[in-house]
Structures are given as C-alpha cells and as structure tokens.
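Peer 1: okay, sequence plus prediction incoming.
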Amino acid sequence: MSIADKLKQLNITLPPVATPAAAYVPFVRTGNLVFISGHIARKDGKPWVGQLGKTMGTEEGKAAARAIAVDLMGTLAAAVGDLDKVRRIVKLMSLVNSTPDFTEQHLVTNGASELFGQVFGDKGAHARSAFGVAQIPMGACVEIELIAEVG
C-alpha cells in the first residue's frame, strides 16, 4: 500500500508548506537526508497555545504532537515530491512547553511517533529526543523537527 493510500485510510490530508515565521527555510536537503525545520502545533490554523502541566494535560499534548506530524509530512512531501521516496524517518526532536514538574514529554511526543509508525511502518521507527522547555514561539504547546532519509 502506498503512503498516499495509508494517509487516505487514516483520513489525513496533508497541508501545504507553511511560510516560515522568521529567517529560515522550511527544509534543507543534503544528499539523501532532509532536515525539516521545527513545526509548532496548530489548531484551527492558529498556534495551539498552552503549557503542559498547567493549562493542558498529556492527552491534549499528544493530540497536538500528532497534528504536528501531519504538518511535517506535508513539508516532507513538498521536499521530496512523493512520500514513497522516504526510506526512513531518522529522528524527531520534540520541544514541549511544560511546567518544571511536568515529566511526560515522552508521552506527549508519542502522538507524533505513533503516527509516523502507522503511516510508514518499519520505516517510521526513529530515534528521538523529547525536552521540556520554558516557552515555545507564539506560546505553542509543542514544536517538533524531523530528519528523514530519502531515495
């Protein structure tokens, strides 16, 4: 089954590449690697604002991370033209806007990791880091960047 078919089966429509909010590009391809700049969580087209452990719980944060994964796939598709060219999701780095005592950043990030596994199968298994941070641009609750290997 193609990646497009899997996305259709999951009722996912990939968005166009978002315009960067500062002085950077959405992705850089070098050799067989594509580096996708950090994407913040968005809800209804606006930054998904919140702080885990204060105004949001783990499950809502996980939903935000899943939404970022969809946006990341949209950018990855723009970078390579066809997601079937992806050989491997190599690494995610996740920043979770959280209180000092919130310790479930890894569970929040599972929202993205699990979706990459559903869509890409074994090629979606990746290395990752999940950090708690004091703030993310525009007050967003989660930001994730991605590295992928492509053919």
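Peer 2: Right, received. Where do you want to start?

Peer 1: only C-alpha atoms from now on, for both contacts and neighbour counts.
Peer 2: Will do.

Peer 1: in this structure, which spans are strands?
Peer 2: Ranges of strands in the chain, per DSSP state E, are 27-30, 33-40, 42-43, 46-47, 86-97, 127-133, 142-150.

Peer 1: need these in TSV (columns: mean neighbour count and distance to Ala67).
Peer 2: Listed next are those as TSV, based on neighbours: other Cα atoms under 10 Å; distance: least, Cα to Cα, whole Å:
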stretch	mean neighbour count	distance to Ala67
strand 27-30	14	18
strand 33-40	22	9
strand 42-43	16	7
strand 46-47	14	11
strand 86-97	22	13
strand 127-133	16	16
strand 142-150	23	10
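
Peer 1: structure two is appended below for comparative analysis:
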Amino acid sequence: MPDKSDEKLASLAIELPAITKSVKNYIHTKRTGDLLYVSGQLCFGPDGKIPQRYVGKIGSVVSPEDGYLAARLCLLHVLAHARLALGSLDAIKECVRLGGYVNAEPDYTDLAAVMNGASDAIVEILGERGRHSRTTIGVATLPLGSCVEVEAILEVASP
C-alpha cells in the first residue's frame, strides 16, 4: 500500500531535506512509548549549510518573511528525522507539540509570526494530525547563527 504521507508531500511538491548528522553527544530522535521526541532542527540548505539569508537576528538582519521560511525549513528537517526513525510519516498519529526558538532582537515581539512557518507546514502536510500545542521563545543566539530552531513531540503508532 502506498505511503499516504509521501503522496501528500509529492502533491504539495515538497521534498524532505537530507538528514543532517549530530555534531555532538546527542541524537536527533528519541522514542519512549508512543512518543517520539525530535531534537531541535536548524534550517540547513541542500549543501548542509544554513543559507546566509537565514543567519542572524530577526528584526535586524533577517526579515520576518525569511524567518517564516526558515521555520518551515526547520520543520521539514523535523519530519525528515521522524520519517527516518519511524520508517514512514504515516506512523505519526499526531503532532503533540512544536517548540520554536527565534533568534530575535530584544525589542522584536512578533515571534509567533515567524514560528507560524513551522506550524503552517506541519498542518499542510499532516492535516488534522499536524494540529499541535506550541511554545515560541525569543533567544539571544542559536547554533551557527541560525535565526530559528524547531523541535517536536510526536505521538506515534505502537510498534
């Protein structure tokens, strides 16, 4: 039987990015019971580097529109790691929570609009299974100067 999630990705002309390797002493996914935790993902491009337009602080160097696109790209990395861990995105029952970290100027307050890039993408791809709770936090800096980082908790089918 065809993988419905892969069909959905194809219908949306979305290709999940290549998997990035952990650079320190952590793993990208951890399953406990029916929950899959996906570590924070950055907005790496196809070359394995963060595109320059996504490096820096939202509100000064990076536009809110590019921040939105960066959060969307982070979410695609989240789903790529989930698919690797589960074998298929069809194994996701629902997205329980997304966590977003936005590298923003101290006076920049529209963090939610940036994180909507991730929220909109997961609902677009998973439909109602993608509706989630969310936390969005403004931070002083992120690894490699990324403007956004996104993590997830996913409820998955029992093995």
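Peer 2: That came through, no problem. The model shown is predicted, which means the values in this text are computed figures rather than measured ones.

Peer 1: sorry, back to before: just so I know, which of the strands of structure 1 lies nearest Asp5 of structure 1?
Peer 2: When the strands of structure 1 are compared by Cα to Cα, strand 86-97 sits nearest Asp5 of structure 1, at 14.8 Å.

Peer 1: mean distance, that closest one to its aligned residues in structure 2?
Peer 2: Mean deviation of strand 86-97 of structure 1 relative to structure 2 after superposition (mean Cα distance after the TM-score superposition for structure 1): 0.4 Å.

Peer 1: what sits closest to the residue most central in space within structure 1 if chain neighbours are left out?
Peer 2: For structure 1, the residue nearest the mean C-alpha position is Ala69 (3.3 Å; Cα atoms, centre = their mean). Leaving aside its chain neighbours, Ala69 of structure 1 sits nearest to Ala112 (5.0 Å; criterion: Cα to Cα, 6 or more residues apart in numbering).

Peer 1: related to what we said a few turns ago, can you put the strands of structure 1 in TSV and add distance to Gly61 of structure 1?
Peer 2: Below are the strands of structure 1 laid out as TSV (distance: least, Cα to Cα, whole Å):
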stretch	distance to Gly61 of structure 1
strand 27-30	24
strand 33-40	12
strand 42-43	11
strand 46-47	13
strand 86-97	8
strand 127-133	12
strand 142-150	7
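
Peer 1: and those strands: which comes nearest Ile3 of structure 1?
Peer 2: Of the strands of structure 1, nearest to Ile3 of structure 1 by Cα to Cα is strand 86-97, at 9.5 Å.
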